[in-house]
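> Okay, structure incoming, though there's no sequence with it:
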């Protein structure tokens, strides 16, 4: 996020019977409180799960027949994250159809040690579709806390609804993860979609706002080495609210820039100085290795993380990677250069073909940076006609943030043109990155009257936004700025620039709806949240409708 940086410088076995989605949700609501309190699947009398499994448990990337399970074990006191110390150990795992593990349906063991930072990932297959499961890990006579997860519905299933928590941008030093705690307590989520910036790479004090450092990063220095990234991931996974949400539902994740360095691109990053911080490729390899170790994410060939998940006939989710293959950020008319890309050629082709060939009702896109245009000035540049060529302004208007799709106009135009050429509707982009809340209709200079998709942008969990950078209370400057943005950008139906929180996406055959919830105080570990807005889109149209109540 260049604008943020500049602002700172300026100051396995199937279930025996079918279980419906409604039963899944009912079971989740019963199990979540016990799971997050560590009461189900309790350890035997000997041993200490809080010491041996101090980083919690997690699941991710649900399939109709499988789920990815994760934990991290601390077999000896010296085997801390990033230490390279500790013995090789064998960790057991179990999957059951009940929280008491009376009916274990899959089990096994896996070796782990310092080479993988004592993390454990198990891709369990052979499970039943649309089914809740409980899982745990064991070392010696110690069992971990129990996690609750669920598989996806079969592709041909008429799924009634899908509900997901949507989150992004969680800076440890900026506050507490109240968004995670409140989502875990809901008990009605099918999954969580994390859109990037799960961790932040800065050294302590490197990215504070008006509230300063609420709690200090470890390591205190900026993350550069493999040990640094492992320590930082390990710190985040000690947060009780983060652990609670991981244990409550499966997650689907992608990275943005701060998992490596601010404004990362294929060959470098704004927050990477080769003269003092070494080779960028080495740093990125360190960051990626730690991420793969510590996150419940599947990878494809060559460690690709863009991937697609299906939820019955209702929805298909395409998760993007907008950092690994992108061209370096540019400005001016360079943002129109068709040789520059944010997705890379292979991922763009994968995305286009996947969206147009999908048989799901809703085509969801996990998108780490905003795709909608954001013009500045009295008029978007493309309305000036020939003058745009004469004075050399970008075809889609002056880019306020060239780190977003605005900096890669050709890719956005290509994608929108493809959707229109194939009459592909019911596409919804789910976006993070910019720490603020937006409901947008996706248009380009040639499609301003006919939006091609909807976009819902969620605020940050804690990371600084407009009032934090300015150092003023919320509600003073933001409403004025939001009004100016909407006046120049009629496709922006709503935006709020001050508050932190999360979104809840609810998808049915009749609509795709996002509700935004804002925290009352990110610096309080017991903060509550309030509903602030809801917007929806119906099949066959990409025009947004405002909802009047939660």
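Ah, there it is. The shown structure was predicted, so the numbers you read here are calculated from the model rather than taken from an experiment.
> going forward, measure contacts and count neighbours with C-alpha atoms only.
Noted.
> Contacts only, for residue 178.
Listed by CA atoms under 8 Å, 6 or more residues apart in numbering, the contact set of residue 178 reads 241, 461, 519, 522, 524-528.
> List only those of the residues you listed flagged as buried.
241, 461, 519, 522, 527-528 (16 or more other CA atoms under 10 Å).
> among those, which two are most distant?
Maximum pairwise distance among the buried ones among the contacts of residue 178 (CA to CA): 14.2 Å, between 241 and 519.
> can you give me the helices in the stretch 451-550 of the chain?
With DSSP state H, counting those that start in this stretch as the criterion, the stretch 451-550 of the chain has helices at 466-470, 478-488.
> how long is stretch 374-387 end to end?
From its first residue to its last, stretch 374-387 covers 20 Å (CA to CA, to the nearest Å).
> likewise stretch 397-408?
By CA to CA, one end of stretch 397-408 lies 12 Å from the other end.
> Isn't residue 259 up against residue 202?
No - using CA atoms under 8 Å, residue 259 is not in contact with residue 202; the gap is 10.1 Å.
> Mutual contacts of those two, please.
By CA under 8 Å, 6+ apart, no residue touches both residue 259 and residue 202.
> any idea how far residue 311 is from residue 161?
Taking CA to CA, one finds residue 161 at 9 Å from residue 311.
> more crowded one of the two?
residue 311 (25 against 19; other CA atoms under 10 Å).
> pretty sure residue 173 contacts residue 215?
Yes - using CA under 8 Å, residue 173 is in contact with residue 215, at 4.8 Å.
> For this structure, just list every one of the helices.
2-10, 21-36, 49-52, 178-186, 226-236, 240-248, 274-277, 280-294, 345-357, 386-391, 409-421, 466-470, 478-488 (DSSP state H).
> out of these, nearest to residue 266?
helix 280-294 (9.0 Å).
> Just the buried residues of the closest one, please?
280, 283-284, 286-288, 290-294.
> Now the contacts of residue 178 in JSON lines, please, with extra columns for distance to residue 196.
Listed next are those as JSON lines, based on distance: CA to CA, whole Å:
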{"residue": "241", "distance to residue 196": "17"}
{"residue": "461", "distance to residue 196": "11"}
{"residue": "519", "distance to residue 196": "19"}
{"residue": "522", "distance to residue 196": "19"}
{"residue": "524", "distance to residue 196": "23"}
{"residue": "525", "distance to residue 196": "22"}
{"residue": "526", "distance to residue 196": "24"}
{"residue": "527", "distance to residue 196": "23"}
{"residue": "528", "distance to residue 196": "23"}
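> Alongside the first one, take a look at this:
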């Protein structure tokens, strides 16, 4: 039995603006910039600049595009590029020759039309007093308004945005599709209105997301440092397949994956993979002066084995006439040494990057990772709620989910993991990662997305040794498991059940504002009051601090 977030939450969601036109719409006389501008992957001397030109009357030829970077009113870099049909009229250039730690403005021009203006800051070198990052994930367009992105765009200080994946979702617009109860009510209808499979489909879906004004504003505010999770391809992706890929009707998975990645690199402000590597090699690192290194890892397409599933992989046999799960056999499968997310090659790269960061004297090593790393057993609902509360909770669930949730409750009594798609489904790989961190002499700050929940976790290895601190960000707009639980505080139940979980909120939506200084790392869990309407209110849900001393990190402590 699987507590599957997608199927449980298919009838939940949020938000409202009319769906944008398809990527090739808007065929006026002049070309236009309907999808805004973006920057990404900043280095100390260069940055990726991105836009898309919607063609004018002649939508079949290449279009010359001019770009420029300004410091104040002075143009410090400029050039020309072409928007071509074979890249869906997206333009991506690397603006070089820039100064470190400097904020610039940039824009594009096609014909007589000038794009919106973006802001971007290059990475610092040398002594760096602080770094401010917004950490975000999981933005289901029919799930709700992107109010959190509007809030990010208004931040007075922001060096970069770290996006941990699920930038787009692949689902269609059928009534039972993910988030469509709200998407229909709020006219946020996926484009195209079916599950995306072809290159044109993926391009149209990226175009729809980039048409959202709040997301455009966030991209124009600061550089994004991105990594995909699963929905940029399809749900619960792994190296050779995915839960939401049916080969008999949707073709070859390898071909679909290649199409999805092609569209991703076209539509995202990201550098191309290093020479000689395939598109899957999105792992890369960024140095913020002498203060911090950010390592972005890939946990879906390079080495991830197929996810375990309680319904398929947990055998139930009669014991004295009572159906009894064979937990020992299931745990043997889960702890198989071959189960992994990173793979040997990526782990070697990460270990070298961590060691180099430590050797150069940087205070913080930050791991940009997609899924929750901490050990999280499912909630003991039977032990945390009265029978009356539990009955009210179950009776309030949609009938289609009641049996599934009851089965999950019974399994979680046994101490089994809450989410097998997270690192809990790959414990041997997690131990190898922890060993690599220990060998490099670091206790990293781990960032996590995917879960649609806020987490503050104290990471420990199988022997109980402290290995790091994890900050998990909630969703921008995607439904949360906690939405199902009504008055039952799922986050508090998970924290009470698990030694590594210091704090968990399974309902609020938003992002994390992470500020690093030589003395401390401060994580503000920023939430928005609603994703169903405007205006909204933004607030800090809670603030957590980690300090680093000669003996390692201290905290997380709530302040």
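Everything's here; your move. Nothing here was measured: the structure is a model prediction, and the numbers come from that model.
> counterpart of residue 452 of the first structure in the second structure?
In the second structure, the residue paired with residue 452 of the first structure is residue 467, using TM-score structural alignment.
> To what extent is its match buried, counted in neighbours?
For residue 467 of the second structure, using other CA under 10 Å, the count is 22.
> cool, and the one 10 residues further on?
The criterion is other CA under 10 Å. On that basis, residue 477 of the second structure has 30 neighbouring residues.
> What is the equivalent residue in the first structure for it?
In the first structure, residue 477 of the second structure lands on residue 462 (TM-score structural alignment).
> just checking, that match touches residue 169?
Yes - taking CA under 8 Å as the definition, residue 462 of the first structure is a contact partner of residue 169 at 6.8 Å.
> Please say which position in the first structure residue 545 of the second structure maps to.
Per TM-score structural alignment, residue 545 of the second structure is aligned with residue 536.
> okay but its match is in contact with residue 545, surely?
Yes - counting by CA under 8 Å, residue 545 is a contact partner of residue 536 of the first structure at 5.2 Å.
> between these two, which one's more packed in?
When residue 536 of the first structure and residue 545 are compared for neighbours, residue 536 comes out ahead with 22 against 14, by other CA under 10 Å.
> For the stretch 101-250 of the second structure, which segments count as strands?
Counting by DSSP state E, counting those that start in this stretch, the stretch 101-250 of the second structure has these strands, from start to end: 103-110, 113-114, 118-121, 131-136, 160-163, 224-226, 237-238, 241-242.
> Check which residues of the longest strand along the second structure are buried.
When the second structure is parsed with DSSP state E, its longest strand is strand 538-549. Residues of strand 538-549 of the second structure classed as buried: 541, 543-548 (neighbour count, 16+ other CA under 10 Å).
> go on, stretch 71-88 of the second structure?
For stretch 71-88 of the second structure, using 16+ other CA under 10 Å, the buried residues are 76, 81-84, 87-88.
> end-to-end on it?
30 Å.
> what do you get for stretch 254-267 of the first structure?
With CA to CA as the measure, what separates the two termini of stretch 254-267 of the first structure is 19 Å.
> which part of the second structure lines up with it?
Against the second structure, stretch 254-267 of the first structure falls on residues 227-240 (TM-score structural alignment).
> Repeat that for stretch 113-128 of the first structure.
Taking TM-score structural alignment, stretch 113-128 of the first structure hits residues 84-99 over in the second structure.
> Can you list which of the buried residues of stretch 71-88 of the second structure are found in strands?
Those of these lying in strands (DSSP E): 76, 81-83.
> with those in mind, which one is nearest to residue 6 of the second structure?
residue 83 (36.6 Å).
> I'd say that closest one and residue 67 touch.
No - Residue 83 of the second structure is beyond contact range of residue 67, at 11.9 Å (criterion: CA under 8 Å).
> before we move on, the earlier item: closest to residue 396 of the second structure among the ones in strands among the buried residues of stretch 71-88 of the second structure?
Out of these, the member with the shortest distance to residue 396 of the second structure (by CA to CA) is residue 83, at 52.4 Å.
> what number of residues lie near the residue lying closest to that closest one once chain neighbours are set aside?
The spatially closest residue to residue 83 of the second structure, leaving aside those adjacent along the chain, is residue 89, at 4.3 Å (CA to CA, 6 or more residues apart in numbering). Using other CA under 10 Å, residue 89 of the second structure has 24 neighbouring residues.
> Residue 520 of the first structure matches what in the second structure?
In the second structure, residue 520 of the first structure lands on residue 529 (TM-score structural alignment).
> That match contacts residue 536, doesn't it?
Yes - contact criterion CA under 8 Å: residue 529 of the second structure and residue 536 qualify, at 5.7 Å.
> Compute the number of surrounding residues for the residue lying closest to residue 243 of the first structure once chain neighbours are set aside.
Nearest residue to residue 243 of the first structure, sequence neighbours excluded (CA to CA, 6+ apart): residue 56, at 5.5 Å. Residue 56 of the first structure has 27 neighbours, counted by other CA under 10 Å.
> Who are the contact partners of residue 56 of the first structure?
With CA under 8 Å, 6+ apart, residue 56 of the first structure has these contacts: 71-72, 144-145, 237-238, 243, 246-247.
> Report the separation between it and residue 295 of the first structure.
Taking CA to CA, one finds residue 56 of the first structure at 12 Å from residue 295 of the first structure.
> same thing with residue 203 of the first structure?
21 Å.
> okay, the two: which has more neighbours?
residue 295 (25 against 16).
> Please indicate which of the contacts of residue 56 of the first structure are buried?
71-72, 144-145, 237, 243, 246-247.
> Return the member of those residues nearest to residue 356 of the first structure.
Looking across these and measuring by CA to CA, the closest to residue 356 of the first structure is residue 246, at 32.3 Å.
> ok, now which residue in the first structure is the farthest from the centroid?
Distance from the C-alpha centroid of the first structure, by CA atoms, centre = their mean, peaks at residue 390 (41.2 Å).
> so how many other residues sit close to residue 247 of the second structure?
Based on other CA under 10 Å, the number of other residues close to residue 247 of the second structure is 12.
> was I right about it contacting residue 254?
No - counting by CA under 8 Å, residue 247 of the second structure does not reach residue 254; the two are 10.2 Å apart.
> separation between the aligned partner of residue 191 of the second structure in the first structure and residue 205 of the first structure?
With TM-score structural alignment as the criterion, the equivalent of residue 191 of the second structure in the first structure is residue 218. Applying CA to CA, the value for residue 218 of the first structure to residue 205 of the first structure is 11 Å.
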